[in-house]
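# only geometry, no sequence info:
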């Protein structure tokens, strides 16, 4: 029988899950950081900006707890990304394949909101409902338009909860669907004209998008949408030694998750 896992932040994940979300796989490190983090935290953040950067870049806490690096690269990249999320600006992680855009976005969401599962996967077939909202048509036909018939998107849920939502492969989403983000990011409001209502983002809401800069010409971002983002370009590893370090760390993490014997 398949194991169904409830999407509740902080919920225990069964051991048979092949790839735990970042907030579960590194729960001990996040808890240690939260316990020793006495710096100011933005509204609804689980950690301070300093602690979020430490979680991604690694370090040793005052009690001796070792935080493993999640991102091996320039410190400035992480600092700009974290600073962006602490403001009302959305974050666009841009880079060629293999520069850890998805990996960084997942860990940023886990450290900031404690939940990396609010996710929109961008494809050529991504509909507008994936960003705005959809409808339960059985309830819609039976009872007419109402909140009970509305199916919120991950973006709508993040706005209501003051959480971080992720949009993967933004440039693969059709241009008209991309543009549904413009008003949402500038006004921090999602209108629901069918009900004469709107959802206003509460403090703590933000959006992290990723895009492959080799996909230029697929569905280029409009200038209006690009202005709503702070863009951070993730570079390739600076040297062969850095690349070996990254691969070694990932092989070790994957091996431990699969209970494989450690390699020499």
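That came through fine. Everything numeric here is computed off the predicted structure, so don't read it as measured data.

# drop to CA atoms for contacts and neighbour counts, all remaining ones
Fine.

# following the helix or strand hosting residue 224, which helix or strand shows up next?
Under the criterion of DSSP states H and E, residue 224 resides in helix 223-226. In the C-terminal direction, the helix or strand that comes right after helix 223-226 (DSSP H and E) is strand 229-233.

# and that next one, what does it pack onto?
helix 75-85, strand 90-95 (3 or more C-alpha pairs under 8 Å, 6 or more residues apart in numbering; DSSP states H and E).

# I'd guessed residue 221 sits against residue 173; true?
No: assessed by C-alpha atoms under 8 Å, residue 221 is found out of contact with residue 173, at 9.6 Å.

# want to compare, so here's the second one:
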């Protein structure tokens, strides 16, 4: 019985591991060829247990061309000095805190830094309001614990503990989402570089190469603010929003192209005009003024970040590929823009309608975009 027959008969189908492709490969897998090329050509000093030198890590993030002709694609488009400071911090005994508004690529930079430094970006603690202390310190296999009592076999190490033992880079995402008492479990780890296990009368000492990258966003101030004791253990790097329309359009275009290929979306004609429109709308609403500085506009409640622009354009590409002619048009992005802008149905809808009538309708060459947005906004 073949696969289609077994499925029709209601039997589970077993597929080979080779046919299962990860929807979103980890950075060290997606860019393995670039990392290997950097390893092969990198002749600069490397800190203990680092796969690459600090210079090569920065090149991996910012892009460049190696002496052998290998092109390293940019993973982050922004000030070079910020990346250099972030990389240098990881080479010291200070932990790194990436701070910025939502959508400034904090998680993206964190993942790629860990991939380049340690070759493993998966030692991750995802911060939420329900993150327990065990996620940062350690937990227990309760079957083993009840059967044999506290022991090393019963202990379940956290990603941070594993990073300490192996000299790797651990990541803590959305640090300010974690309850304050759980956050403070990092203090001893970051200051003393040790993790006590009082149940066993032991401790885990961090070996050289260990460090922590945490992320937090500016909009979460007041949710679970970092204590001054914990903040002192971090060197903070603030990731800014893209400085210009052109830079943001470049970021969105690059990321959308990567996502389109990973999702097997058919390659269509260049949709740069619609990308530019999406970015322009988001920037103007975000800044509260039009690009020429002549008209003030109200800002909606949402962040309208670069990440949201990428999502709107990617969804538009999928619409054009599966339900259109493959050409990215205003109608493909209009609904996505509406969903991103109108988070508060009452207040944000008024903001959006005023922007459409006062700015978009009067803008030369935007009439098709105006009609598409009006249609979905009706």
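Alright, I've got the coordinates. Everything numeric in this text was worked out from a predicted model, so none of it was measured.

# that older thread, the helix holding residue 224 of structure 1 packs against which elements?
Helix 223-226 of structure 1 packs on helix 180-187, going by 3+ C-alpha pairs under 8 Å, 6+ apart.

# The helix or strand that the helix it packs on is followed by corresponds to what range in structure 2?
Sequence-wise, the next helix or strand downstream of helix 180-187 of structure 1 (DSSP H and E) is strand 189-192. Across structure 2, the stretch matching strand 189-192 of structure 1 (TM-score structural alignment) is residues 194-197.

# list the buried ones in the matching stretch?
194, 195 (16 or more other C-alpha atoms under 10 Å).

# Kindly report the same for stretch 222-237 of structure 2.
Those would be 224, 225, 226, 230, 233, 234, 235, 236, 237, for stretch 222-237 of structure 2 by 16+ other C-alpha under 10 Å.

# Okay, strands next: where are they in structure 2?
64-65, 71-72, 95-100, 124-126, 138-140, 155-157, 169-173, 194-197, 202-205, 211-217, 234-238 (DSSP state E).

# Buried deepest among the ones you listed, which one?
strand 169-173 (a mean of 27; mean count of other C-alpha atoms under 10 Å).

# so residue 280 of structure 2 sits right up against residue 245, yeah?
Yes: assessed by C-alpha under 8 Å, residue 280 of structure 2 is found in contact with residue 245 at 6.8 Å.

# residue ranges of the helices in the stretch 1-150 of structure 2, please?
Along the stretch 1-150 of structure 2, the stretches classed as helices by DSSP state H, counting those that start in this stretch are 3-8, 27-30, 32-41, 54-62, 80-90, 106-118, 142-148.

# What residues in structure 1 pair up with the longest one?
Taken onto structure 1 by TM-score structural alignment, helix 106-118 of structure 2 occupies residues 101-113 there.

# Residue 177 of structure 1 matches what in structure 2?
Using TM-score structural alignment, residue 177 of structure 1 sits opposite residue 182 in structure 2.

# Ignoring the adjacent residues along the chain, who's closest to its match?
residue 133 (5.0 Å; C-alpha to C-alpha, 6 or more residues apart in numbering).

# Can you give me the neighbour number for the one you found?
Residue 133 of structure 2: 18 surrounding residues under other C-alpha atoms under 10 Å.

# That one matches what in structure 1?
With TM-score structural alignment as the criterion, residue 133 of structure 2 pairs with residue 128.
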